[in-house]
Structures are given as structure tokens and as C-alpha cells.
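Enquirer: structure for this input, please:
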Amino acid sequence: MPLYNEIALVFHSSFTVFFYALIGGLIPSLIWLWFWLHEDNKHSEPRHIILLIFLLGMAGAFISLFFQHVFNWYFNWYTIDITHYKTVNLIFVIIEEVVKFACAYVVFFRTRLFDEPIDAFLYL
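Expert: The predicted structure follows:
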């Protein structure tokens, strides 16, 4: 099944599931953002940079979806035994976190904005 069909299936199969997944991913992120914005008082980051970080994180999730789809195709994990799902999920989590780290590293970690150790928590 092509990747765009899988994405369309997620959006159209059950709006309730999509809504809960969106809320479950958005609310903890906003709480985390609020916490770190109040912790970073010495050299706070510009608001437009914070927005860009969040947008890159969302883009990183979709980029990792592509790589996960490639791994599914290459290893034919659609037909694996139920006992291998933990391994598959672990690999997918690693893919997503590496892609999001790469986005943050390329854009922010090599700039003057990364001036405090606490900024690493905000950017990631």
C-alpha cells in the first residue's frame, strides 16, 4: 500500500482515533513548552524560533514516517509474527528520534542561539 494511502487511511478511517492521537501528542508538548519557557529566563529564545522548532518536530515525524515505510517494505514486516512487534516498534522509535535530532542539529545546534545547556532540552 503506498504511503499516501496509509496516511489517508489514518485520517479517514476513524476521526475519533485521529483526534485523540492529536490531542495526546499536542497537550504534553504544550505543557513541556510552557515549562521550559519559564525555566529559560537568562537568555530566552525568540518566539518565532520556538515556533520553528515545533514545526520542524512535526515535519520530522512525517519524514520518519517515510523511512519507517521504507523499512516495512525492505524487511516485509507486514507479515511478521506478533512476538516481533516490540522490536519493530523500538526500531520505529529510534528512526523518529534520530530524524528529529537531525532536524534540530542541522538548524539550531550549530548557531549562536544554542548558548546554554538547558537549550538542548528546549530544542529536542
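Enquirer: going forward, measure contacts and count neighbours with C-alpha atoms only.
Expert: OK.
Enquirer: next one: the lengthiest helix in the chain to chain centre, how far?
Expert: Longest helix of the chain, by residue count under DSSP state H: helix 47-75. Averaging C-alpha positions (CA atoms, centre = their mean, to the nearest Å) puts helix 47-75 5 Å from its chain's average.
Enquirer: buried set for that helix?
Expert: In terms of neighbour count (16 or more other CA atoms under 10 Å), helix 47-75 has its buried residues at 53-54, 56-57, 60-61, 64-65, 68-69, 71.
Enquirer: now swap in stretch 22-37 and tell me
Expert: Neighbour-count burial for stretch 22-37 flags 33, 36-37 (criterion: 16+ other CA under 10 Å).
Enquirer: now swap in stretch 96-106 and tell me
Expert: Within stretch 96-106, the residues that count as buried by 16+ other CA under 10 Å are 96-97, 99-101, 103-104.
Enquirer: burial of E116, as a residue count?
Expert: By the measure other CA atoms under 10 Å, the count of residues near E116 is 12.
Enquirer: that one: what secondary structure?
Expert: Recorded secondary structure, E116: coil (DSSP: H, G, I helix; E, B strand; the rest coil).
Enquirer: ranges for the helices of the protein?
Expert: 3-13, 15-39, 47-75, 85-104, 119-123.
Enquirer: out of the ones you listed, which is closest to T111?
Expert: helix 85-104 (10.6 Å; CA to CA).
Enquirer: and this one, so I can compare the two:
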Amino acid sequence: MLSYSVIFLFSILPGLLWVWFFSAKDVHREPPAMLMKTFVAGMVSVLPAAFLEIPLRPYLTDNSGLSSSLIFALFAIGLVEEGVKLGAAYLAALRTSWCDEPVDAVIYAVTAALGFATAENAVYILAYGTEVALIRAVLTNIAHASFAGIYGVAAGLIKIYKLSPAAIWPSFAGAVLLHATYDLFVVLQLVPPFIAVLLVYAIYRYVINKLHELQDAG
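Expert: Below you'll find the model as predicted:
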């Protein structure tokens, strides 16, 4: 059984460092208490995600091939995980007065996603040991943050242009599809691993570029 210090070192600490990395890009830094609240909300959101994924578990163990994997990736991984991450960000921060600038929406969406990734990483490290720690500390964290950043950017644009809150849903759908695609690439090894890494990097660059644009617009 791994000690609490090992779990902290290999899962929680990397998640918090990524929160610091993204939040440092905001000229008007968000209150640490709000960031921590959102981070913890993201961690807690793994519980409803696990519950909602239960009906879809048979597709994970089904041997019928690509179709079952596609259903699981799209609904259990993409829709459920992005859904609870968005819900955590909204309940903890997006609906509050602290989210008062366009860039704030990205910071809080990413922070909730990193909380989710941190809890997920802790579970994987408990199950598989520290051998998976490095790749999850880097790639898994940045992937979850980047997917959430897509609809975080949309939420920021909604603030700028005074759009309907419903305008977030196309970007949310895009995040779901990209998350599902990434999962299929990794789990089924449909492409060489570097393709999955390039996909995450491309989304990450998009989010960072848009974050700077929102910073300037705000």
C-alpha cells in the first residue's frame, strides 16, 4: 500500500503545480481560496463520474471491437468526464462574482479539470504504482486541462460578446469529441503514441493562444 506522502508527491503536487502554471498567466491573479475550492470541486467530481459510467461499463469489457470502444469513449469518457468537470467549474466558480473577466472562465475551467485529473491520477497510482506517475503527471493533466480549456474559452467569449449561456454547448461538444478521440487513440493504439501527444499539444496551444487573446480583450 502506497503511503499518503507518495500519493501527494506523484498525484496531488503535480496537479497543484499545473494550477499554478495556468493561473500565473492571468495578470489579475485569482484568489488562492477560489482556485483551491474549484480544484477540490474537480477532485470530488470523479465520484459522480464513476457513478454515471457504471451503465456503460459493459462496453468496456465487450469483445465486439471498435463499436463498443467508441460508445464507451464517447459517452463514458468524453460526455461524462467533461460534463462533471464543467459542472464542478460552474458550481465552484463560473457562476460567482469572482469570475468577472473573460480569462477567468478559462482559468477556473482548467482548474476544475486539473482537480479531476489529480483524483483520477491518484486512483491509477494506487492501482498500478508509481510506474504510471510520470506520464499521468504530465500528459494526463495537460490533456484534461486542454479539453476543459476549449469550453473555458467559449465561456470567456460569452462574457465579451454578451452571448447566451447556451453558446457554450458547441465548444463543449467539441471537447467531448476530442477527449473521446484521444482516449481511442491511447486505449486502442489506433495511431502511433506521438499522434495522441500531438493532438493534446495542438489543443493546449489553442487554449493558451486564446487565453492570451482573452487577457488582452479583458
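Enquirer: looking at the buried residues of stretch 22-37 of the first structure, which is nearest I118 of the first structure?
Expert: Once CA to CA is applied, the member of the buried residues of stretch 22-37 of the first structure that ends up nearest I118 of the first structure is W36, at 8.4 Å.
Enquirer: surely the closest one and Y123 touch.
Expert: No. The criterion here is CA atoms under 8 Å, and W36 of the first structure misses it with Y123 at 10.0 Å.
Enquirer: common neighbours of the two, please.
Expert: Residues touching both W36 of the first structure and Y123 (CA atoms under 8 Å, 6 or more residues apart in numbering): none.
Enquirer: still on that earlier bit, for the buried residues of helix 47-75 of the first structure, give me CSV that also has distance to V17 of the first structure.
Expert: Formatted as CSV, the buried residues of helix 47-75 of the first structure follow (distance: CA to CA, whole Å):
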residue, distance to V17 of the first structure
I53, 26
F54, 22
L56, 24
G57, 21
G60, 21
A61, 18
S64, 21
L65, 18
Q68, 21
H69, 21
F71, 25
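Enquirer: P32 of the second structure corresponds to which position in the first structure?
Expert: Residue pairing (TM-score structural alignment): P32 of the second structure is matched to R47 of the first structure.
Enquirer: how near is that match to L37 of the first structure?
Expert: 10 Å (CA to CA, to the nearest Å).
Enquirer: go on, A59 of the first structure?
Expert: 22 Å.
Enquirer: specify the local secondary structure of the most centrally placed residue in the second structure.
Expert: Nearest to the mean C-alpha position of the second structure, by CA atoms, centre = their mean, lies H144 at 2.8 Å. Per three-state DSSP, the local secondary structure of H144 of the second structure is helix.
Enquirer: name the nearest residue to it, ignoring sequence neighbours.
Expert: Closest residue to H144 of the second structure apart from its sequence neighbours, by CA to CA, 6 or more residues apart in numbering: A113 at 5.6 Å.
Enquirer: my guess is that neighbour contacts G152, does it?
Expert: No. Between A113 of the second structure and G152 there is no contact under CA under 8 Å: 10.5 Å.
Enquirer: have a look at those two and say which one is more surrounded.
Expert: Set A113 of the second structure next to G152 and count neighbours by other CA under 10 Å: A113 wins out with 35 against 31.
Enquirer: so the more buried one is in which element?
Expert: helix 102-128 (DSSP states H and E).
Enquirer: quick check: what element follows that helix along the chain?
Expert: Sequence order places helix 133-135 as the next helix or strand after helix 102-128 of the second structure, per DSSP H and E.
Enquirer: where in the first structure does that next one fall?
Expert: Helix 133-135 of the second structure corresponds to no residues in the first structure, going by TM-score structural alignment.
Enquirer: what is the equivalent residue in the second structure for I118 of the first structure?
Expert: By TM-score structural alignment, I118 of the first structure lines up with V103.
Enquirer: now L65 of the first structure
Expert: In the second structure, L65 of the first structure lands on A50 (TM-score structural alignment).
Enquirer: V200 of the second structure: what's it in contact with?
Expert: Here V200 of the second structure is in contact with 142-143, 146, 182 (CA under 8 Å, 6+ apart).
Enquirer: Y78 of the first structure too?
Expert: Neighbouring residues of Y78 of the first structure by CA under 8 Å, 6+ apart: N72.
Enquirer: quick one: it from F11 of the first structure, how far?
Expert: In this view, Y78 of the first structure and F11 of the first structure are 20 Å apart by CA to CA.
Enquirer: same question for K100 of the first structure.
Expert: K100 of the first structure sits 23 Å away from F11 of the first structure, going by CA to CA.
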